[in-house]
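Q: the following comprises the amino acid sequence and a computationally predicted model.
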Amino acid sequence: MAKYNLNWNEEKFKRFLKEGRGQGTGVDYNPWWKINDYPSLGRATRVFSWKSNRIHHFFSDIQTKYFYLLDWQDIVLDIREHFPLIDIDETIKQKEDLNFDMFKDKETGTPYVITTTFLVTIKNNNDSKPQYIARTVKSYTELEKKKTLERMEIEKRYWEYKGIDWGIVTQKEIPAVFAKNVEWVHSSLYSYNERGLTKENIADLSNILKERLLDSSHSIRSITANFDNEFNYEAGTGLFVFKYLIASKQIQIDMNNSIDINTPKPIIGANNQKLKREESAYDCSK
């Protein structure tokens, strides 16, 4: 069992700053909290992102599910998890009624660094400059706690002073089936080399399988199994390519319904190029 040093003090704060925690963007971003820093209340997860090309750290299933929704959207340019509000004292002008003492280490008295679960960079259709939104992800049962409500008020004011849209996301706002479908295909986009496939291989196989999927009335399971047999590939290769086609948006299916590989013709459409993601299916900016 992993051992965690849960004490928070000035020395640890300075070490985090020296390590570049909470700094950078894209592949260079270093989250303030990582899964080896302290035990999670839920299932800790590390996931590679299509957007940032780096590993992301999550402490609950709700955080992970919301990440999948963000990573799916074309409108999203970058995702920064566990973003620290380092300049909180300078940013929040009206704070006399806020109880910051609730967020100090009981042993050392050192203030904790308050973080927002996600700071997301999105495209701005009306401007060439990107737009930012901040989202705090919590279980709705936590919203009943006094300490959580106080923290939410602090975050709310912080982002208001920054001029950045902030909101709370609970499991009630996350379409579970959509998130599960993204999770099912997510790793296929960059892991084809782990199956002994090159970029050229996956492109050729994608074109062949896509044509068969569109022309056949059989189930996905049947089509992909026949694909493996015909080309003498390891069992499951055809299904992997099917996932890749979804992840790369070369085929379009209804992500709001569970993907059933035993059902014939679940495909809505296809294109020789990547299909535009259906942003109406889940709008991360809301």
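A: Arrived safely, thanks for sending.

Q: going forward, measure contacts and count neighbours with C-alpha atoms only.
A: OK.

Q: my read is that Ile251 contacts Leu245, right?
A: Yes. Using CA atoms under 8 Å, Ile251 is in contact with Leu245, at 5.7 Å.

Q: ok, and here's another one to check against it:
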Amino acid sequence: MAARTGLARKAAEGAKGARWCLGDAYEPHIRVQDVRRSNGKKSRPKYQGRELHLLSDLEVRAFRHFEWEPTVVGIEEQYYLEIEDTVRIAAEAGASHPLVIGTDDPFEMTTDLVIYHQCDRGERRMARSIKYSKDVELGLAETPVERRKVAHRLEKLEIERRYWTERNVNWALLTERELSEERQRNIEWLLSSSLDGARPDGFWQHAADLVCEALVAGDGARVVDLQRELDADGILGEADFTECLRHLCATRQVAFDMEQRFSLLRPVSDFAFAAAPLKLVG
């Protein structure tokens, strides 16, 4: 991958690094097509009107994790770190700054994800580096060459940590141990939910009322038993029941443990209602 010196898509930083999320105007400093190799599949999911450039399966998992959080209002990937600052920080820390291959020129650094979230004091951001544990834990390195590579990555992470600390931004390292693959699958399945707009007006609201009434009355049963009962009585088809419950979960009106795969075989007690009144559009 070539360095983007002179062509860097830099995010303009304000005082102490504060700035608002740029939304669809944001451009990542590294794009999928810039990278020859990556840890797993490279991915470009749609988000807030633009393509995200995620360079590993784990970055996709982390993105889904934060996308699902209700307080998150924006996510920016492959976030450029001001090279003048990273070079200075590396010198202060006694760390080796990444170099452009075959030269003594410093290589521009990035942070995998910068997440903007809404809190009582307004919009704040946090920075997250996403790495597989084998790439950042010396104890997992099996050869001297691997240990040197891990040690160099740890130096880069320390530069990142200090960079964000100077800007009063919370930084942390996430590995696959903190990012559940099952949660990712649930999130992706829920977010792909789409109710059939060809149904008559009020159909889905009525279906939602039926599903919720069944869940309330069916404590102790399995969800699939309620689904089959409504279908057998000619009240609501099995496919419509499933799609309606899926939509209720996707819109956070019904909740379940996202660390376990969504299944109609689960007991009704695994699902909980939101405090707000249930409402579907369509």
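A: That came in fine, so what should we check first? What you are looking at is a predicted structure, and each value in this text was computed from that prediction instead of being measured.

Q: between Ile251 and Leu245 of structure 1, which contacts overlap?
A: Lys210 (CA atoms under 8 Å, 6 or more residues apart in numbering).

Q: what about the strands in the stretch 1-150 of structure 1?
A: 45-48, 55-58, 76-84, 115-122, 131-137 (DSSP state E, counting those that start in this stretch).

Q: where does the fourth one end up in structure 2?
A: When structure 2 is aligned by TM-score structural alignment, the counterpart of strand 115-122 of structure 1 is residues 110-117.

Q: coming back round to it: from the strands of the stretch 1-150 of structure 1, which stretch is densest packed?
A: strand 76-84 (a mean of 23; mean count of other CA atoms under 10 Å).

Q: show me where the stretch 151-282 of structure 2 has helices.
A: Applying DSSP state H, counting those that start in this stretch to the stretch 151-282 of structure 2 gives helices spanning 181-191, 203-217, 223-232, 238-250.

Q: Leu264 of structure 2 is nearest to which of those helices?
A: Proximity of the helices of the stretch 151-282 of structure 2 to Leu264 of structure 2 was assessed by CA to CA; the nearest stretch is helix 223-232, lying at 4.9 Å.

Q: list the buried residues in the closest one.
A: 223-227, 230-231 (16 or more other CA atoms under 10 Å).

Q: just want the angle from that helix to helix 203-217.
A: Orientation check (axes from the mean of the first three to the mean of the last three CA atoms, to 10 degrees): helix 223-232 of structure 2 against helix 203-217 gives 130 degrees.

Q: in terms of secondary structure, what does helix 223-232 of structure 2 contact?
A: helix 203-217, helix 238-250 (3 or more CA pairs under 8 Å, 6 or more residues apart in numbering; DSSP states H and E).

Q: list the buried ones in the first one?
A: By neighbour count on 16+ other CA under 10 Å, the buried set for helix 203-217 of structure 2 is 204-205, 207-208, 210-212, 214-215.

Q: which strands or helices does it pack on?
A: Packing partners of helix 203-217 of structure 2 (3+ CA pairs under 8 Å, 6+ apart): helix 223-232, helix 238-250.

Q: how about those in JSON lines, adding distance to Lys46 of structure 2?
A: Supplementary listing: those in JSON lines, determined by distance: least, CA to CA, whole Å:
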{"stretch": "helix 223-232", "distance to Lys46 of structure 2": "32"}
{"stretch": "helix 238-250", "distance to Lys46 of structure 2": "17"}
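
Q: tell me which of the ones you listed lies nearest to Glu67 of structure 2.
A: Here helix 238-250 is closest among these (CA to CA), at 12.1 Å.

Q: quick one on the thing from earlier: what does the match of strand 115-122 of structure 1 rub up against?
A: 21, 29, 59, 63, 66, 71-81, 123-130, 160.

Q: what sits against Thr91 of structure 1?
A: Taking CA under 8 Å, 6+ apart, we find Thr91 of structure 1 in contact with 158, 161-162.

Q: which among those residues count as buried?
A: By 16+ other CA under 10 Å, the contacts of Thr91 of structure 1 give Tyr158 as buried.

Q: and Glu259 of structure 2, what's its match in structure 1?
A: Checking TM-score structural alignment: Glu259 of structure 2 goes with Asn256.

Q: no, scratch that, I was asking about Glu155 of structure 2
A: Using TM-score structural alignment, Glu155 of structure 2 lines up with Glu150 in structure 1.

Q: for Asp37 of structure 1, see how far away its match is.
A: To Asp37 of structure 1, Glu150 of structure 1 is 24 Å away according to CA to CA, to the nearest Å.
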